[in-house]
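[1] Return atomic coordinates for the entry below.
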Amino acid sequence: MTPIFKVGDKVINAHEVVPLLADYQLLPQLIREIVIDQAIAEVECTPQEIQSVYQQFFQQNQLTPANLPVWLQQNKISKEQLESKLLRKLKLEKFKRLTWSNKIESYFLKRKGQLDRVVYSLIRTQNPGIAQELYFRIAEGEKSFAELAQQYSEGSEAQTGGLIGPVEINTPHVKIAQMLNSGKPGQLWPPTRVGEWLVIVRLEKLLPAQLDEPMRQKLLNELFEGWLSEQVQQKVSFPPFNGQNEEEIANQSS
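    A predicted model of the protein is given here:
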């Protein structure tokens, strides 16, 4: 047995590490990071790119080279560890761009229907009579949706006058999302059963997704995460540890 470290009176031996990581649900993250390290090992960064990532770090943390030592001490990290962390982040982002940048446009078109955002108003109640009455009062303009939502809605949306969003169109309950996806701004739906609730919904705004820089980064991350999940499934195998077979440890890490 080879001791690795000690916690209180408990000595952790080498053969115990992987089963412990699996037991505490830490093994999946470790595997991910190892797969990432293998993927970015050959990525080269220019001096300009390295300088840029340092500048971003200093700006984000409101630091200068003069007060960096204090920050390092407060965060219990060495300068070498910080440099390694920043370089790894840079190489990972460059790996994403090199691998998937030319696929972003087609992926955006494929995903656009789910990326469009909406602003909508919602009232929910469990009382059918109240739901019907509120719907007619809104439809006839007797009172505003916001006033009635504040007074009668039984969910947290009452605090915002029933207003929700902007949110991606697939964020609400699937039944509400289908209504919003087929509607036009200003459309009001009569009381509709959604689970235990009767809901009154009005579409306020439809905000079509745009392929701007934040959206590009979001899609780049999605493509990377999909690839990473596949890599973890394909590449990882487990020899027996401490009486556990490969299947048992794999199940613990999933």
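
[2] Going by C-alpha atoms from here, please, whenever you check contacts or count neighbours.
    Noted.

[3] tell me the helices in the protein, going along the chain?
    14-23, 27-40, 47-60, 68-74, 79-100, 104-115, 128-139, 145-152, 174-182, 213-235, 246-253 (DSSP state H).

[4] buried ones in the second one?
    Using 16 or more other C-alpha atoms under 10 Å as the burial criterion, the residues of helix 27-40 that qualify are 27, 31-32, 35-36, 40.

[5] How many residues are close by V199?
    23 (other C-alpha atoms under 10 Å).

[6] which strand in the chain runs the most residues?
    strand 197-207 (DSSP state E).

[7] I'd like the structure of this one too, to check against the first:
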Amino acid sequence: MIEFKGKLISFPEVITYLKNNLQLKGLCSQILHQKIIHQAAADRNIQITPEEIQIEAEKLRYEKRLFKASDTLGWLADNLISSDEWEAGIRDHLLSKKLAEHLFGKEVERYFWENKLNYDQVVLYQITLHDQNSAQEIYYQIEEGELSFYEAAHLYDVDETRRNRCGYEGKLYRWSFEPDVAAIIFNAQPKELLVPMKVNNSSCIFLVEDFISAKLTPEIYQEILYKMFQEWLLAELNYMLYA
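    Presented below is the predicted three-dimensional model:
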């Protein structure tokens, strides 16, 4: 039984909820992933020390602003876990990171250089509309100087968040786009307004602000490492289930 805010919830009720909401399969996959990680780490004699757990716990406390012991105890109780269970979760998280580094840390740089073009970025503004005729009309108004791109984005983009940002979409990798769209965007010039094009059943007007050449930053290193590790986990899970 699980006690939550004074109410008891049985484990069969938890399982039924997960099944009814199509969440049980994902949970089972995550549990098997953890088993794979534990076994692979044991096979390679990869361990997590109490000191490493303590350092990570202190970092998490700081991030969650748990400055007093009572704050931490209250947070643990609110999340229905004990201090031992929290430390076990930290250990699993650190073990995954250390195993990923052990397996693929030396391969990340090679992968990056082999796929460097995909990690080029564009600083992009975008207006998305439902139909091509509207996009073409707005494009001509911007071209003729009747209104600025940013005004048009604020007035007409179908996405409210992007309207509030006057069309700013952000810094996007080449691999974020379909190949034909990426080819057009990454062959444009900085500050160039692109003619409307069809993207996922919508019509988009792009304004290319600038380009950022790919560099193996710590963030990209972690992205590639995570990608390689997740692909490995999936392959190991398929082998476990179907071999």
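
[8] Quick one: average offset of the longest strand of the first structure versus the second structure, please.
    Superposing on the second structure and averaging over aligned pairs (mean C-alpha distance after the TM-score superposition for the first structure), strand 197-207 of the first structure comes out at 2.2 Å.

[9] I'd guessed S83 of the second structure sits against G74; true?
    No: counting by C-alpha atoms under 8 Å, S83 of the second structure does not reach G74; the two are 10.8 Å apart.

[10] circling back to that earlier point, okay, angle between the longest strand of the first structure and helix 174-182 too, please.
    Angle, strand 197-207 of the first structure to helix 174-182, by axes from the mean of the first three to the mean of the last three C-alpha atoms, to 10 degrees: 30 degrees.

[11] Mind listing what's buried along strand 197-207 of the first structure?
    197-206.

[12] Ok, stretch 141-152 of the first structure next?
    Within stretch 141-152 of the first structure, the residues that count as buried by 16+ other C-alpha under 10 Å are 145-146, 148-150, 152.

[13] any chance of these in CSV, with distance to I104 of the first structure too?
    Converted to CSV, these look like this (distance: C-alpha to C-alpha, whole Å):
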residue, distance to I104 of the first structure
F145, 40
A146, 39
L148, 43
A149, 40
Q150, 42
Y152, 44
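
[14] need the helices of the first structure in JSON lines with distance to I4 of the first structure, can you?
    Listed next are the helices of the first structure as JSON lines, based on distance: least, C-alpha to C-alpha, whole Å:
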{"stretch": "helix 14-23", "distance to I4 of the first structure": "6"}
{"stretch": "helix 27-40", "distance to I4 of the first structure": "17"}
{"stretch": "helix 47-60", "distance to I4 of the first structure": "34"}
{"stretch": "helix 68-74", "distance to I4 of the first structure": "26"}
{"stretch": "helix 79-100", "distance to I4 of the first structure": "21"}
{"stretch": "helix 104-115", "distance to I4 of the first structure": "45"}
{"stretch": "helix 128-139", "distance to I4 of the first structure": "64"}
{"stretch": "helix 145-152", "distance to I4 of the first structure": "59"}
{"stretch": "helix 174-182", "distance to I4 of the first structure": "50"}
{"stretch": "helix 213-235", "distance to I4 of the first structure": "26"}
{"stretch": "helix 246-253", "distance to I4 of the first structure": "21"}
